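Student: Pasting the sequence and the predicted model now:
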Amino acid sequence: MTALATNTEMAVNKDWWRGAVIYQIYPRSYQDSNGDGIGDLLGIVQRLPYIASLGVDAIWISPFFTSPMKDFGYDVSDYCDVDPMFGSLADFDAVVETAHRLGIRVMIDLVLSHTSDQHPWFTESRADRSNDKSDWYVWADPKPDGTPPNNWLSIFGGSAWHWDARREQYYLHNFLVSQPDLNFHSPAVQDALLDVAQFWLNRGCDGFRLDTINFYMHDAELRDNPPLPKEKRNANIAPSVNPYNHQDHIHDKNHPDNVKFLARLRALMEPYGAAAVGEVGDAQRGLEIMGQYTAGNDLMQMCYAFEFLAKDKPTAARIVDVMRQVDEVAGDGWACWAFSNHDVVRHATRWELPPGGQRMFVTLLMALRGSACIYQGEELGLHEADVAFEDLQDPYGVEFWPEFKGRDGCRTPMVWDRDNHHGGFSNVRPWLPVPSEHLGLSVAAQEDEPGALLHHYRRAIAFRHSHPALSVGSHDKMQAQDDVIYFTRTAGDQTILCAFNVSETPSDFDPPAGDWIPIGAELGSAHISADGKLHFGPWQVCFALKR
């Protein structure tokens, strides 16, 4: 297909996101092009042909905006410029032009719930209580005894309120003290953020990953959060040592009026054919919110919750339970599934997966109804890096070390070459060290090995794209038989049986009645035997087409 034909198709297909495979890039750690030890936008341009070779539909680039980098770009001080660390606006234009020429869409990470305390908006807002932006952030008077206005907690530890001597008020920060929360109850704030989105859409951006989408709006009455019973706590959003898990967060996020802003954002994106995927950060009702935010055609196209980003390895029963919940509370919405990203321990380590388990899980990911995100390096089978405390960069890890070591272990540089002590990422010492054990899993090493995991990812992505039932089809009720999960996907007259042994133990399985044609041999798919059974080896999958 020519570049012109590809771009024409990209321009007219507004449903491109449905069933898309999105490749997440953490730009600090992808490719250093200028020898400063930090990845940048031109480094991404350099590696886009590799990304295209994976067969993905889009890239999601984590923040590259101007920032003091106290939370590595998730603390924005200028939404409409590129931090010099990453390059320039012209370099971003080069990313878009090159990606589009290769048939890849470009999504960027918009952090709208909060800014840096160095953003000019906050500088003006904190100056006094009467300036034009005095209500652009969440300010509140102290209680009569001087303590914070309520019991809300920060995900990064401690109170979510910080005293500001200039205004003699507290401001809200759901994350770092240096990340004050914007006040979405102000129409002017919403307008300004929509202007930001339009700036990037006009620059050729194809959509957004929306950081902490359910944190945008708070309870205007500032009511206390109730305690969460111990038996209902989980560590999907914050580590178990963080008291954030002790509250039921019904007032500091998840406000029902948030959907009104999301509808405005969707209306802005529609003429551009752009799409968004929202990060739903909630440990108790994430799937429900995902369903709420993606229902219909006037809110977000996709959202993801944290059920499969959690610590515990998904058993057959757990996977079925999650998907049944999705059917119940988000059946009219659209999920975007992921097993790893820049905020969690890599799933190869988190779930202690052998190579066969890694192959099975990406094959499952490509068969689930919804869209899919893969995180840089997971296609190589990278395990979580063990970053020494003296090399630690993440403030989250510094705060809770050693019980929680932060997020640096999943953010170490991408490995391109096996014989370079920095993995081909940079010719100088990188901002985080490259683990020696990652070098043997480099792109160069795996390109030369036909049986490598990298090639399996390519085959699994291609298999999804070649079968409409898997990419955009409906599914029936997922079920489990011992360690085997199974379901069918249907689009038009194409119905595919999908079955997965999610364990290292061989298993026999009775497939549903029907005349099934085996497919997916390139993925190691099992065949229905003469006795009518499926005999699964460890971590084996089966795909069969209904005749």
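Tutor: Perfect, thanks for sending it. Residues are numbered from 1 along each chain as shown.

Student: drop to CA atoms for contacts and neighbour counts, all remaining ones
Tutor: OK.

Student: pretty sure Val428 is touching Ile38, no?
Tutor: No. Applying CA atoms under 8 Å, one finds Val428 not in contact with Ile38, separated by 9.3 Å.

Student: what about the two, which has more around it?
Tutor: Between Val428 and Ile38, counted using other CA atoms under 10 Å, the more crowded position is Ile38 (24 against 15).

Student: Doesn't that one belong to a helix?
Tutor: No. Read with DSSP: H, G, I helix; E, B strand; the rest coil, Ile38 is coil and lies in no helix.

Student: Look up how far Arg28 lies from it.
Tutor: 5 Å (CA to CA, to the nearest Å).

Student: give me the number of residues near Ser130?
Tutor: Using other CA under 10 Å, Ser130 is surrounded by 10 other residues.

Student: three-state assignment of it?
Tutor: Under three-state DSSP, the three-state class of Ser130 is coil.

Student: circling back: which residues do Ile38 and Arg28 both contact?
Tutor: With contacts defined as CA atoms under 8 Å, 6 or more residues apart in numbering, the residues shared by Ile38 and Arg28 are Phe86.

Student: how about the strands in the stretch 51-200 of the chain?
Tutor: 58-61, 65-66, 78-82, 105-110, 139-140, 161-164, 169-172 (DSSP state E, counting those that start in this stretch).

Student: quick one: which of those strands is nearest Leu497?
Tutor: Nearest to Leu497 among those is strand 58-61; the distance by CA to CA comes to 27.1 Å.

Student: Pasting the second one now:
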Amino acid sequence: MTDSSIDKDWWRGGVIYQIYPRSYQDSNGDGIGDLNGITARLWHVASLGVDAIWISPFFTSPMKDFGYDVSDYCDVDPMFGSLSDFDTMVETAHLHGIKVMIDLVLSHTSDLHPWFVESRSSRTNAKSDWYVWSDPQPDGTPPNNWLSIFGGSAWQWDTTREQYYLHNFLTSQPDLNFHCPEVQDALLEVVRFWLDRGVDGFRLDTINFYVHDQELRSNPPLPPERRDDSIAPKVNPYNHQEHIYSKNRPENIAFLERFRALLDEYEGKTAVGEVGDAQRGLEIMGEYTRGTKRVHMCYSFEFLSNTYPSAERVVQVMNDVDERANGGWPCWAYSNHDVVRHASRWNLPPAALRALTTLQMCLRGSVCIYQGEELGLHEADVAYEDLQDPYGIAMWPEFKGRDGCRTPMVWDAQAVNGGFSDSHPWLPVSFEHIRAAVSAQEDDPGALLHHYRRAIAFRHSHVALKKGEHYGMDHTGTVVHFFRKSDDEEIFVAINLSGEPANIDMPEGTWFQIGQELGSAAPGPDGKLHLGPWQPALALRNTH
């Protein structure tokens, strides 16, 4: 029996707010954020008008990679609270009209997970093939040239089995063997556990890493001119290979279809996948989201890279999506817990942050925003002695890791540690961030926080922006312009993505200015749009 009141397509064009639980709000004074802290701050999330939250991992874990190394998929790590605390958080979120998505790390586990402990105990145990094991080459070296994203070989020697095991990330994160049917079955039971607990969907970590080449063929080299540092920093040799055998395998589609079939047993559930590939990210996004039998949406790294989204770049990316991911559904993010915050990455002034937020809310696709982004937070400067991220510690100083985007959220400019915790926080609170705390911005009508609220509300007030199609994607100098269209309305979007004034022609027809609350420009007496630095122009006409 189905509930006709549920919008099963709520995710299409939805706005998802990512919460990194360690850094959101500490409720018990140990300096680490937790589930009860999230519950206490849901009023803020609700005030933004977002559709859902995505919570980074809170499962039981030794925290070698801060929760992305899971040792029990079906329990909460005590540092974050309990299953009861999780249930309370979900119930409270739903009372606020917010859906809850959780971060599932299915490609690998912690080496302390009971599955791996059993698997490594012998070559003949019941779970001996649940992970990717291989004999060495005759000279004792690893079976192939595959590399870890965290640097070095993706193979680790195990003295008990006298074999290598695969780890695409840390050595303490062994990869599961998706060619083993029992592994897929066990992971789908994890999915069902959380669906039964009331979650509304999942963010799927490293979705294109699930399946490896069964023949363990070596990856070919990648020519220097094709290398891209959007997935791994340029100092990482990971960028020297084309990863066609260690990930991106076509067999992954069959598992995703099993996953989607399970989701479809429940009303209105969804999933967004993280596609980590610098060369084929958009094709994979299209393959994984096309039709109705795979995941609903994916994001790749086009707007998470170091390349500033100029008008020309935005047109290129959106046209590439139409060409290479035709029929798929993208999800756009500027920042997350793995990349330098975009205010710093692109060295943006506040007016530019407003313009890019308006653009993001007008693009075809769904949207992810990362905690603190709504405050305009820049990357925090974390001293080497305060680093927690093993990635940064290993590659310092050329790559400082991910701690700078993971420092605690700032709530109250007058409170100790910005209101995050009364105790010494797990990462230092940036003094520069405290000046941008929620309390300071609430009292400033011109603050970025209010612009985010207005931009999200504007998106929700127009079906064409949430779920409509787009066409006419183009740019005139520094101005990107395009159309969004639904059955009832058509919207013209033009945004000057530079700090210099710009002029463009209005499209033909009768258009009405909208978006004044976002600073939208009206046509001048000459019928042209005269856009100030970073200014949008938004116009509407009915399609009846």
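Tutor: Great, that's in hand. Source: prediction; values computed, not measured.

Student: on that earlier part again, now mean neighbour count too, for the strands of the stretch 51-200 of the first structure, in a markdown table please.
Tutor: Shown next, in a markdown table, are those (neighbours: other CA atoms under 10 Å):
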| stretch | mean neighbour count |
| --- | --- |
| strand 58-61 | 24 |
| strand 65-66 | 25 |
| strand 78-82 | 19 |
| strand 105-110 | 25 |
| strand 139-140 | 22 |
| strand 161-164 | 19 |
| strand 169-172 | 24 |
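
Student: can you tell which of those is closest to Ala530 of the first structure?
Tutor: Per CA to CA, nearest to Ala530 of the first structure of those: strand 58-61, 42.2 Å.

Student: tell me, the closest one lands on which residues of the second structure?
Tutor: Per TM-score structural alignment, the counterpart of strand 58-61 of the first structure in the second structure is residues 52-55.

Student: cool, and stretch 332-350 of the first structure?
Tutor: With TM-score structural alignment as the criterion, stretch 332-350 of the first structure aligns to 327-345.

Student: could you list every residue that touches the residue minimising distance to the centre of the second structure?
Tutor: With distances taken as CA atoms, centre = their mean, Asn336 lies nearest the centre of the second structure, 5.6 Å away. Shown in contact with Asn336 of the second structure (CA under 8 Å, 6+ apart): 18, 369-370, 405.

Student: rerun at 7 Å
Tutor: Shown in contact with Asn336 of the second structure (CA atoms under 7 Å, 6 or more residues apart in numbering): Tyr370.

Student: gap between it and Ile32 of the second structure?
Tutor: Computed as CA to CA, the Asn336 of the second structure to Ile32 of the second structure distance reads 19 Å.

Student: could the strands of the stretch 51-200 of the first structure be laid out in JSON lines, adding distance to Trp351 of the first structure?
Tutor: Compiled in JSON lines, the strands of the stretch 51-200 of the first structure are given as follows (distance: least, CA to CA, whole Å):
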{"stretch": "strand 58-61", "distance to Trp351 of the first structure": "24"}
{"stretch": "strand 65-66", "distance to Trp351 of the first structure": "33"}
{"stretch": "strand 78-82", "distance to Trp351 of the first structure": "36"}
{"stretch": "strand 105-110", "distance to Trp351 of the first structure": "27"}
{"stretch": "strand 139-140", "distance to Trp351 of the first structure": "42"}
{"stretch": "strand 161-164", "distance to Trp351 of the first structure": "36"}
{"stretch": "strand 169-172", "distance to Trp351 of the first structure": "35"}
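
Student: right, and those strands - which one's nearest Glu504 of the first structure?
Tutor: Nearest of the strands of the stretch 51-200 of the first structure (CA to CA): strand 58-61, 32.4 Å.

Student: Now do that closest one: which elements does it pack against?
Tutor: Packed against strand 58-61 of the first structure by the contact rule (3 or more CA pairs under 7 Å, 6 or more residues apart in numbering; DSSP states H and E) you find strand 21-25, strand 105-110.

Student: which one of those strands lies closest to Arg346 of the first structure?
Tutor: For those, the distance to Arg346 of the first structure is smallest for strand 21-25, at 13.3 Å, taking CA to CA.

Student: In the second structure, which residue range corresponds to stretch 202-220 of the first structure?
Tutor: Using TM-score structural alignment, stretch 202-220 of the first structure lines up with residues 196-214 of the second structure.

Student: which residues touch the equivalent of Val111 of the first structure over in the second structure?
Tutor: Alignment note (TM-score structural alignment): Val111 of the first structure maps to Val105 of the second structure. Counting by CA under 7 Å, 6+ apart, Val105 of the second structure touches 68, 204-205.

Student: Out of those residues, which is nearest to Tyr164 of the second structure?
Tutor: Relative to Tyr164 of the second structure, the closest of the contacts of Val105 of the second structure is Tyr68; by CA to CA it sits at 21.5 Å.

Student: Translate that closest one into the numbering of the first structure.
Tutor: Alignment note (TM-score structural alignment): Tyr68 of the second structure maps to Tyr74 of the first structure.

Student: So what's the residue count around the aligned partner of Gly33 of the second structure in the first structure?
Tutor: Under the alignment by TM-score structural alignment, Gly33 of the second structure pairs with Gly39 in the first structure. Counted with other CA under 10 Å, residues neighbouring Gly39 of the first structure total 27.

Student: Gly39 of the first structure touches Pro27, doesn't it?
Tutor: Yes. Counting by CA atoms under 7 Å, Pro27 is a contact partner of Gly39 of the first structure at 5.4 Å.

Student: who touches both of these two?
Tutor: The contact sets of Gly39 of the first structure and Pro27 do not overlap (CA under 7 Å, 6+ apart).

Student: Let me know the secondary structure of Ser27 of the second structure.
Tutor: coil.

Student: List the contacts of the closest residue to it other than its chain neighbours.
Tutor: Excluding the flanking residues, the one nearest Ser27 of the second structure by CA to CA, 6 or more residues apart in numbering is Gly37, at 4.9 Å. Counting by CA under 7 Å, 6+ apart, Gly37 of the second structure touches 24-27.

Student: got it, and Thr92 of the second structure?
Tutor: Per CA under 7 Å, 6+ apart, neighbours of Thr92 of the second structure: Thr39.
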